[in-house]
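> Sequence and computational prediction follow.
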Amino acid sequence: MIDVQHDRIPEIALEWHRAGTGAALATVIETWGSAPRPVGSQLAISGDGQIEGSVSGGCVEGAVVVEAIDALQGNGDRLMLEFGVSDDEAFAVGLACGGRIRVMVEPIGTALPEDMLASLCDARAKRSQVAYVLNTETGAQALATPPEHAARFRIDKSGFEEDGVTFVGVHNPPLRMVVVGAVHIAQPLMKMARLAGYDATLIDPREAFGAPARFPGETISNDWPDEAMRAHGLDPRVAVVTLTHDPKIDDPAIIEALKSDVFYLGSLGSTRTHAKRVARLKEQGFEDDDIARIHAPVGLDIGGRSPAEIAISIMAEITQRLRKG
């Protein structure tokens, strides 16, 4: 399942600040060697010592908290901290060897203005792609959205630009997946999607197919796909997969997806099936460029035969599209 609490680190820091306890955001801005947490990882620290999130998996959190509270009680300046992670400490958090991490600590209201953090949180609440951009030499700050830093947004990569002073902290909405058709392939695909970090929803108006007994623990909608997808919301962090072969069910989902900016749309079916699908979509007024967005037959050609193998091929193609464009 998606770690909702961990994903709310900026929001938690803002809540603590507004509650009057004071708060700071610590962000991993650079790593060398084997680092416990990737660049962009965040830790919220309140003035009374509460913490949420992580910048090191436990290696240096204590030191960061002490420095953050000192900054909150002092002049509220931005801090740049550098820590070495010993081999023993690294091994304790599951790494083979040590490294170094650089952590930026920004007290809210001084180093990081409250209104800028509030705007960042508002963008996140709307599932907008947003980045916090800081010039570490001049202190100039801004929020950026695509097409700026498009490559970073695509691969979820926070870090310094080539100038070595501009840090870009990427805040992408959590990934979501819509699977249309509660067929055998959907059973392993839903599990794989969750393992890969997607919040997955299964849609099938046929209640006998989309039944909790067949998909225990999954989010299921028995509404018609176009209605369910409009209610769900589609955006550049959503992948859509249709699996039924039935035009009455798949076509409304495909049409809804083509009207949106989902980053992936894949449809099960042979080349012949897809040719018929293309003809129907053209009758609906879709152009060749629109139809070319559909990955069909769905999945990378790895020779998969079983439902699980086909699900692997689908997840591989989705990952390729997400990370490579």
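On my side now, so go ahead.

> only C-alpha atoms for contact and neighbour calcs from this point on.
Will do.

> Return the distance of the residue nearest the centre of the chain relative to Asp7.
What sits nearest the mean C-alpha location of the chain, by C-alpha atoms, centre = their mean, is Pro174, with 3.3 Å. The gap separating Pro174 from Asp7 is 8 Å, by C-alpha to C-alpha, to the nearest Å.

> Put this next to the first one:
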Amino acid sequence: MDRSVLEALNAERAARRAAVVVTELASGRQRLVREAEVEADPLADAIGKAIRSGKSGIVQTDSGEVFLNAHLPPARLVVIGAVHISQALAPMAKLAGYDIEIIDPRTAFATPDRFPGVPLHAVWPEDVLKNRPFDAYTAVCVITHDPKIDDTPLIAALKAGCFYIGALGSRKTHARRVERLQAAGIPQSSIDRIEAPIGADIGAATPGEIAVAILASVIEAFRKRKMFAERRGETEPA
């Protein structure tokens, strides 16, 4: 790979941004298309598809075949709440290829025994976010039912343009949540991005079923995301 292309690609990787290396098969010439540049590129449709799917491949163009090598940051799933649902969700998320971590300041719940092999932060979410901020390749699920724990990461997720944001609770609970977020200055257009009740509508009742519903929503949001439009202001989709 061309040295300048490799250096630029590594910079995008370090910043957890997607990029595609475009290689002309006839000449070997290469160029890097950053995620933010896709819409202006002559191969916008093909490159956008590669980023959404995460799949590389050959594309036929007017000037010959090109190989699109897609580089996506690992999708990250952050669960706020070390509860029964997260116990079921953690192994499922790993099987689906997501880097999952759990945050809950309640040390009685956030124990290694309950979450073996799972990155666990038994501290307040805001303390974790100082060093591990959310980004567009992060899904955030808040499931503690405690506004003191849930609201701060919800606001951070909305501001970061996370590809999925879900919150546990009834519609009545969510209505109160909306009031708090509005009082905190979050616009309604951003609040509307929250999936509440959380998870796909499959009639889930048990913690395991709810975990399945949540993971289904996360996968759908990731594979169907409108990443480029959401970067407008980092808060709201087109």
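That came in fine, so what should we check first? Fair warning: this is a prediction, and the values are worked out from it, not measured in the lab.

> what's the TM-score here?
Superposed pair, TM-score by TM-score structural alignment, normalised by the length of structure 2: 0.85. Supporting alignment: 214 aligned residues with a C-alpha RMSD of 1.4 Å.

> related to what we said a few turns ago, what residues are up against the residue nearest to the centre of structure 1?
Ile2, Gly197, Tyr198, Asp199, Arg237 (C-alpha atoms under 8 Å, 6 or more residues apart in numbering).

> what does the fourth one align to in structure 2?
Put plainly, it is Asp199 of structure 1. Aligning on TM-score structural alignment places Asp199 of structure 1 opposite Asp99 in structure 2.

> my guess is Gln87 of structure 2 is in a strand, correct?
No. Using DSSP: H, G, I helix; E, B strand; the rest coil, the secondary structure at Gln87 of structure 2 is helix, not a strand.

> And it? What does it align with in structure 1?
So Gln87 of structure 2 corresponds to Gln187, using TM-score structural alignment.

> Wait, that match touches Phe215, no?
Yes. Gln187 of structure 1 is in contact with Phe215 according to C-alpha atoms under 8 Å; the separation is 6.7 Å.

> Show me which helix runs longest in structure 2.
helix 207-223 (DSSP state H).

> What is the corresponding segment of structure 1 for it?
Going by TM-score structural alignment: helix 207-223 of structure 2 matches residues 307-323.

> quick revisit: which residue is the nearest non-sequential neighbour of the match of Asp199 of structure 1?
Spatially, and ignoring its direct neighbours in sequence, Asp99 of structure 2 is nearest to Arg76 (4.7 Å; C-alpha to C-alpha, 6 or more residues apart in numbering).

> Could you do Gly84 of structure 1 as well?
Gly84 of structure 1 sits nearest to Arg100 (C-alpha to C-alpha, 6+ apart), 4.3 Å away.

> Next: Ala36 of structure 2.
Phe228 (6.7 Å).

> That neighbour: how many residues sit nearby?
If you count neighbours by other C-alpha atoms under 10 Å, Phe228 of structure 2 ends up with 16.

> residues in contact with the match of Gln87 of structure 2?
Gln187 of structure 1 touches Arg214, Phe215, counting by C-alpha under 8 Å, 6+ apart.

> give me that answer again for 7 Å
Neighbouring residues of Gln187 of structure 1 by C-alpha atoms under 7 Å, 6 or more residues apart in numbering: Phe215.

> Map Val66 of structure 2 across to structure 1 for me.
So, by TM-score structural alignment, Val66 of structure 2 is matched to Thr166.

> if I look at the nearest residue to its match once chain neighbours are set aside, how far off is Gly159 of structure 1?
Using C-alpha to C-alpha, 6+ apart and skipping residues adjacent in sequence, the residue nearest Thr166 of structure 1 is Asn135, 4.5 Å away. The spacing between Asn135 of structure 1 and Gly159 of structure 1, counted by C-alpha to C-alpha, is 12 Å.

> Same check on Asp115 of structure 1?
Distance, Asp115 of structure 1 to Gly159 of structure 1, by C-alpha to C-alpha: 23 Å.

> and what of Ala142 of structure 1?
From Ala142 of structure 1 to Gly159 of structure 1 the distance is 15 Å (C-alpha to C-alpha).

> neighbour count winner among the two?
Gly159 (22 against 13).

> my read: the more buried one touches Val168, true?
Yes. Under the criterion of C-alpha atoms under 7 Å, Gly159 of structure 1 makes contact with Val168 at 5.4 Å.

> what about the longest strand in structure 1?
Using DSSP state E to define each element, structure 1 has its longest strand at strand 23-33.

> Tell me the residues of structure 2 aligned with that one.
By TM-score structural alignment, strand 23-33 of structure 1 lines up with nothing in structure 2.

> what's the next helix or strand after that strand packed up against?
Toward the C-terminal end, the helix or strand that comes next after strand 23-33 of structure 1 (DSSP states H and E) is strand 42-46. If you count contacts as 3 or more C-alpha pairs under 7 Å, 6 or more residues apart in numbering; DSSP states H and E, strand 42-46 of structure 1 packs onto helix 9-18, strand 23-33, strand 51-53.

> Sweet, I'm off.
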